[in-house]
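Trainee: next one to model:
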Amino acid sequence: MKTQRRAFLKQTTALLAATGLTGWTEAVARSLNPNAAAADKPYVVFVTGDHEYSGELTLPLIAAELEKNYSMRTKVLTAYPDYNGEKDIPGLEALREADLAVFYLRWRQLPQDQLNFIEDYLKSGKPVMGFRTTTHAFNYPEGDERRRWNAFGEFAFGSPPGWGGAAKHTHYGHQSTTDVTVIPEAASHPILTGVEPSFHASSWLYRVLPDYPAKGAVPLLMGKAVNPDKPAIDNPVAWTWQNQWGGKTFLTTLGHPEDFRLEPFQRMVINAIHWELGKPVPKRWKGKIDINVPYGHPKKF
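Mentor: Here you go, the predicted structure:
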């Protein structure tokens, strides 16, 4: 039966194409295969679990926007049993079908079988995107054979390999905020289309300099600490890079839930997702996304 349907479809579409009725060709294809339209939409998988910044609450709102206004399919994975669950993110097999993987993680200790899905995805050369604490996504103890994953931020995104220590990856205090400006040399980058040249973010500034982002990275935004708790230097807060498997990457060290309320931040994120997928960034902004998520998880979701 399936063979007959395929033969009929092939004959019908060839006939319609020959008569110039290409629109009807697509219509016939959709009618005979209702899943075709969905299959044509890019599939974005969000992987969340960050203890602190409510990524499992903000990113579903980004996902909903992608589905509503930008013709994409999405899936949001969350830590189990809640955001404090460090050793289980069910559903990572979805990465097998993903066109883009977006990570917002902090200090996870996932089992090897779950890490395998992430490793296979990275080695496929597909694009990856990360937010803030994804620079230190994993936290395996000394002697654990999975400890190399503590450097996930470095090999996936060109960020420092974990938190503190020799990488000097720290921040400038929880009472500080960040003034963000577009780096002039990057102003024409597609990810910055329509992004205001300066805005104020609630995230306290992460230090990644002097050794990161990695060689070959293209910094897009610069951050200046406001009310820092120690002498501060300006640091990149968003950049692109290509990892060793050829995957396009975008990472921002911003990501406080109040950052997600900002229209320039929202627009950068939507643009970056399109850029990572190899799609033109939206010519027309669909408007500010209603995101109002608390910081610090006052209650379980």
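Trainee: CA only for contacts and neighbour counts going forward, please
Mentor: Will do.
Trainee: now do stretch 249-265: distance to the chain's middle.
Mentor: 10 Å (Cα atoms, centre = their mean, to the nearest Å).
Trainee: quick one, longest helix in this protein?
Mentor: Counting residues, the longest helix in the chain under DSSP state H turns out to be helix 2-18.
Trainee: ok, then the element right after that helix?
Mentor: Downstream of helix 2-18, the first helix or strand assigned by DSSP states H and E is helix 22-32.
Trainee: OK, contacts around Gly130?
Mentor: With contact taken as Cα atoms under 8 Å, 6 or more residues apart in numbering, Gly130 is in contact with Val102, Phe103, Tyr104, Phe157, Phe250, Leu251, Thr252.
Trainee: isn't the third one up against Phe138?
Mentor: To tie it back to what came earlier, the one meant is Tyr104. No: using Cα atoms under 8 Å, Tyr104 is not in contact with Phe138, being 11.1 Å away.
Trainee: now do the buried residues in the longest helix of the chain.
Mentor: Going by neighbour count (16 or more other Cα atoms under 10 Å), the buried part of helix 2-18 is Leu9, Thr12, Thr13, Leu16.
Trainee: now the last one: closest residue in space that isn't a chain neighbour?
Mentor: Setting aside the residues directly before and after it, Leu16 is nearest to Thr25 in space (Cα to Cα, 6 or more residues apart in numbering), at 5.9 Å.
Trainee: give me the number of residues near the one you found?
Mentor: Neighbourhood size, Thr25 [other Cα atoms under 10 Å]: 18.
Trainee: this structure: strands as residue ranges?
Mentor: 43-49, 73-77, 100-105, 128-131, 177-182, 198-201, 218-226, 235-242, 248-252 (DSSP state E).
Trainee: before we go on, could you also do this sequence so I can check it against the first one:
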Amino acid sequence: MLRFFFALVLYTHALAHPVPESTQWLTYPDGDGPGKGRHIMLIAADQEYRSEQSMPMMAKILSTHHGFDCTVLFGVNEKGEVDPTMPVYPEKGKESEFKQHHIPGLEHLASADLVIYFTRLLTLPMNERELIVKYIDSGKPFIALRTANHGFHAPLPYKINGKQVNWGTEVLGGAFMGHHGRWHADSTRGMIVEEQKQHPILSGVSDIWGNSDVYRTYKEGTSLPADCTALVWGQPLMGRKHDDPPNTKLEPLPVAWIKTWQTSSGQSARVFHSTMGSGHDLQSAGLRRLIINAVYWGMSMEAAINPTRSVDIVGSYEPLESGFNYAKLGVKPKPVSAYK
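Mentor: I've put the predicted structure just below:
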């Protein structure tokens, strides 16, 4: 009986979620699927594109349909509330009143097998920036969505061979250089790169559309860096509806690509970046599948990608509109539990 008890304890411990439950973050235990035994962390800390709604939604899909343990961390205010309304720049003349951002739970990045970043212009305390850098430099894979390519206002304390590392242009392969078209007026049709259509990340992916506009991440007349491989091009449309015609005056630009990041110790981390990813963009099953396939690819689990495995939303998902007019949009500080 005693042997059975200890075996049960060991079995239960083996199945335990790697991050303890807390009122400061959300945990989603694994369901059935090839991801069992792997832990994904999703960081929701932007002010414009409703990552506080979309990252829990993605975590539910990854845990319920794919078997991953998932944890969602949030940017919070001094009261511990999820607060997308926190400013990213101090008001002129009130610089001393500016509040740093805060993401509780970053210490648990150490247990992650993959991290999905959805951040925007954060000014974090140094110890939190150091935890982020420790993961980025670990050789483990990561994904960056939409505003994550300008995810940090204060530089990350990351140097290799004495040179400051740029998170957007160097680590991700591109940083926000402007809206390629009309901000909050265009939408994007994703077009799979013909030469890459057999890539495992594109398995089962079709009909990528989102009502956010295309980002420019490199100067006109140039291209993605040589170490990046474009998977999806984004064609700006003339409006914010799925069937709106293309804006033929605007060339398509890459909206999803892969690369590797060489860490300070010479390890190669797999990186996937999508400049699509607003709350409404992620209503597109094609975009959700693209990102979920990238999760598998990032962890070298290509063989487990199933083009028909469900990427259906679990429960309800009604994202608020993107933007900064918080009162009109209904965006306000809420407890973490509101996003469960």
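Trainee: please tabulate the strands of structure 1 in TSV, including the columns distance to Thr3 of structure 1.
Mentor: Shown next, in TSV, are those (distance: least, Cα to Cα, whole Å):
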stretch	distance to Thr3 of structure 1
strand 43-49	28
strand 73-77	28
strand 100-105	33
strand 128-131	38
strand 177-182	55
strand 198-201	57
strand 218-226	50
strand 235-242	42
strand 248-252	39
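Trainee: among the ones you listed, which comes closest to Leu262 of structure 1?
Mentor: Proximity to Leu262 of structure 1 (Cα to Cα) singles out strand 198-201 among these, at 8.0 Å.
Trainee: which other helices and strands does that closest one contact?
Mentor: strand 177-182 (3 or more Cα pairs under 8 Å, 6 or more residues apart in numbering; DSSP states H and E).
Trainee: in structure 2, which residues correspond to the strand it packs on?
Mentor: Under TM-score structural alignment, the match for strand 177-182 of structure 1 in structure 2 covers residues 187-192.
Trainee: can you list the residues that contact the matching stretch?
Mentor: Identification of contacts with stretch 187-192 of structure 2 by Cα under 8 Å, 6+ apart yields 202, 207-214, 231-242, 255.
Trainee: aligned partner of His13 of structure 2 in structure 1?
Mentor: Aligned partner of His13 of structure 2 by TM-score structural alignment: Asn35.
Trainee: can you get me a residue count around its match?
Mentor: Using other Cα under 10 Å, the number of residues around Asn35 of structure 1 comes to 11.
Trainee: please report how far it lies from Ile62 of structure 1.
Mentor: Relative to Ile62 of structure 1, Asn35 of structure 1 is positioned 24 Å away (Cα to Cα, to the nearest Å).
Trainee: what of Thr170 of structure 1?
Mentor: Taken as Cα to Cα, the span from Thr170 of structure 1 to Ile62 of structure 1 is 27 Å.
Trainee: ok, those two, which is more surrounded?
Mentor: Set Thr170 of structure 1 next to Ile62 and count neighbours by other Cα under 10 Å: Ile62 wins out with 20 against 15.
Trainee: please say which position in structure 2 that one maps to.
Mentor: That one, Ile62 of structure 1, aligns with Met58 by TM-score structural alignment.
Trainee: can you count the residues close to the nearest residue to Ser203 of structure 2 once chain neighbours are set aside?
Mentor: Among residues not flanking Ser203 of structure 2 along the chain, Pro307 sits closest, at 5.3 Å (Cα to Cα, 6+ apart). Each residue near Pro307 of structure 2 was counted by other Cα under 10 Å, and the total is 15.
Trainee: hang on, isn't Pro307 of structure 2 packed against Ile201?
Mentor: No: with contact defined as Cα under 8 Å, Pro307 of structure 2 does not reach Ile201; the gap is 9.6 Å.
Trainee: what segments of the stretch 51-200 of structure 2 are helices?
Mentor: Assigned by DSSP state H, counting those that start in this stretch, the stretch 51-200 of structure 2 shows helices spanning 51-64, 126-136.
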